[in-house]
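Colleague: output the structure for:
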Amino acid sequence: MHNAQPWHFRYFRGSRVFHVRADFDRVMPHADPDTRALHLGCGAALFNLRVAVVHEGWYPATQVLPDQTDPALLATVQLIGLGSDESGLAALYPAIHQRHTSRFPFEETEIPQSVRTALSGAAHIEGASLTFPTAWHLQELLDLVREAEARNLTDRASDQDLARWTHIDDSSERPAPDGVPDYAFGPRKLGGKAPMRDFAGTRPVAGRDAAEFEHSPHLALLSTAHDRPEDWVRAGQAMQRVLLLATLKGLSSSLATQPLEWTDLRWPLRDPISGEGHVQMLLRLGYGPKGTSTPRRPVSEVLDIEP
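Modeller: I've put the predicted structure just below:
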């Protein structure tokens, strides 16, 4: 969320084990008080690690939340043997470097059912479900996003979270290695129904364009059966698997977290037919610009290597 990069890796050479740890100093106190979004982000980073391990010819034996006395230790990944590509993970490796959040308008082009089915299958492999709402349910989701965005624009605590993790006119010699810089905000939305967050808030951004966004956006709900920390990590892995596969399928993507930041708005997002499941992320998918890369923290800050 907001490119906070709330993860830390520690690699133990002797045992060939990675520890994936949460950096709770990077939590957003208002938007993510229970650290659910932090766990999702770390789950996505964990999935990228699994893909990279397989790409290098190893098998990633993964345990989520292996030590109940250490809540910051979100997962361990041991590199063992050559062999299984763990359900085709290696094929996703190129997409890690290609996928960037796109905050630009997408085409109104329909996403083929075969692609939707493949994306839902990708989420299922990781223990989550991905559904594509339509008709009145889709309109309800868009209304909830609009309500959440309106609240965020007038909520002081939300503005504080946004101010910390966005950077306008950062022309210093050493620009921030995290957060969302103004060149990645995308244009202001003149019209359309796409669920876009305005990262500028009420602040002016010199030279920023405005654009019409899609009127029939393609949204997908990522959900889990339960809502515990292990489910959040699982959802993060599922989210990343879906996003990487979508990239390989030629789709661009962005995330709509606004209604997930408000307890009373998150619950109505769920499947209205079954009334079950806990929505963990709202994805916007479509054909359009691939988005702009955002900064990453130096490797020395996020990786320790032990004997």
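Colleague: please count neighbours and contacts with C-alpha atoms only from this point.
Modeller: Will do.
Colleague: which neighbouring elements make contact with the helix or strand hosting Ala150?
Modeller: Assigned by DSSP states H and E, Ala150 falls within helix 135-154. Counting by 3 or more Cα pairs under 8 Å, 6 or more residues apart in numbering; DSSP states H and E, the packing neighbours recorded for helix 135-154 are helix 156-165.
Colleague: what is whatever helix or strand comes next after the helix it packs on packed up against?
Modeller: Where DSSP H and E defines the elements, the next helix or strand beyond helix 156-165 is strand 166-167. Under the contact criterion of 3+ Cα pairs under 8 Å, 6+ apart, strand 166-167 touches strand 180-181.
Colleague: run this one through as well so I can compare:
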Amino acid sequence: MNAEPLDTKTITALVTDAVAAPSLHNAQPWVFRCTRDTGVLRLYADLERALPHTDPENRGLYMGCGAALFNLRVAAAAAGLTPRVLLLPDPASAELLAEVHLSGTGPSGDTLARLAPSIRRRHSSRFPFRDEEVPVATRERLSEAARLEGAELFFPDPWHVRSILDLIRDAEDSEALDPQVHAETVRWTRTESSAVTAAADGIPGEAFGPRQRGTSVPVRDFAVGRPMPGRGRAAFEENPNIALLGTARDEPVDWVRAGQALERVLLQATTDGLVASVTSQPLEWQDIRWAVRDPVSAMANVQMVIRLGYGPEGEESPRRPVADVLDFL
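Modeller: Down below sits the predicted model:
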């Protein structure tokens, strides 16, 4: 017997939470389609929002869609529903990334549902954090969050953190010398505030954070080469807490899984009172990406560099109207 299809209001609410997910340059490269008679939701990659020079394999695009998929699962669980997900269900359609069947009543005390309050609170923070270590128990919860989604979260030793920071500087230099990559960054990031531009995507000036002074942390400076009056400088933490998120394999389905793992880690971090920022900058260059991995770890493919800590919450980035990303068929 088929489950009763969900109403339009419920589906819209679920997708509203889904699209609060992070994505590369906040391009929001997703489209949801709901079949009215079955209530099945399908998640598609919006390739018109791809970054072909920054993200030529669409790895970051798939991860962003995976993060949105995880938010959808959390929102569904909080609404008392059980999401059943099929990843890449149609080999003939590279754009169809997931099919979500929603039915029944979710189990009481579902661990996904507990993360729901953090969906709207999670923002990338590109501001200075306190020089304070993340407790071991908190790290273990974050690592478990990644494992639950088929990924691994690794906290590198101080020597490896310094190596990663050096690689990020190398990636910054490579980006500065590549006019096509730089042009994509300029297209999706704006030195003006969201109140001025009224843009529904990209990264607004207030979310850039201050320029770094005297220290080096893995925070991408989106204003490089562009004047930004009124933007100050600040000293960031001397010993940043860095985590590497990775997977055993490096295929499109792994990128979607990594995106789900990333968002689960970020929501758990938010629940635990942490703030975070992420960067894929050293992973966007094939001659640099391999060196980010710790050679003594079992992690085969690093998918994201995460900075964690205690400090000010980040500014909220704009979101496209749900009507622009959700179709009912």
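Colleague: what does the helix holding Ala150 of the first structure contact?
Modeller: With contact meaning Cα atoms under 8 Å, 6 or more residues apart in numbering, helix 135-154 of the first structure is reached by 158-159, 193-195, 197, 201-202, 219, 256, 258-259, 261-262, 265, 269, 272.
Colleague: which residue ranges of the first structure form helices?
Modeller: 36-55, 93-98, 113-125, 135-154, 156-165, 229-248, 263-266, 299-302 (DSSP state H).
Colleague: now the third one on the second structure. Mean distance?
Modeller: After superposition onto the second structure, the mean distance of helix 113-125 of the first structure to its aligned counterpart is 0.2 Å, using mean Cα distance after the TM-score superposition for the first structure.
Colleague: list the buried residues for that helix?
Modeller: By neighbour count on 16 or more other Cα atoms under 10 Å, the buried set for helix 113-125 of the first structure is 116, 119-124.
Colleague: what of stretch 264-273 of the first structure?
Modeller: Result for stretch 264-273 of the first structure [16+ other Cα under 10 Å]: buried residues 265-271.
Colleague: possible to save the residues you listed as a markdown table with distance to Tyr59 of the first structure?
Modeller: Output for those, formatted as a markdown table (distance: Cα to Cα, whole Å):
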| residue | distance to Tyr59 of the first structure |
| --- | --- |
| Leu265 | 40 |
| Arg266 | 36 |
| Trp267 | 37 |
| Pro268 | 39 |
| Leu269 | 36 |
| Arg270 | 35 |
| Asp271 | 35 |
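Colleague: which of those fall within strands?
Modeller: Among those, DSSP state E puts none in strands.
Colleague: so which of these comes closest to Arg188 of the first structure?
Modeller: Nearest to Arg188 of the first structure among these is Leu265, at 24.1 Å by Cα to Cα.
Colleague: ok, back up a step: among the contacts of helix 135-154 of the first structure, the buried ones, what's the ChimeraX command?
Modeller: For the buried members of the contacts of helix 135-154 of the first structure, the matching ChimeraX selection, counting by 16+ other Cα under 10 Å, is:
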select :158,159,193,194,195,197,201,219,256,258,259,261,262,265,269
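Colleague: among the contacts of helix 135-154 of the first structure, which lie within strands?
Modeller: Leu219.
Colleague: alignment lookup: Leu153 of the first structure to the second structure.
Modeller: When the second structure is aligned by TM-score structural alignment, Leu153 of the first structure is paired with Ala176.
Colleague: hmm, I typed the wrong one, I wanted Asn48 of the first structure.
Modeller: Per TM-score structural alignment, Asn48 of the first structure is aligned with Asn71.
Colleague: for Asp170 of the first structure, list the residues it contacts.
Modeller: 176, 181.
Colleague: quick check: the gap between it and Pro177 of the first structure.
Modeller: 11 Å (Cα to Cα, to the nearest Å).
Colleague: count the neighbours of Pro107 of the second structure for me.
Modeller: By other Cα atoms under 10 Å, the residues close to Pro107 of the second structure number 12.
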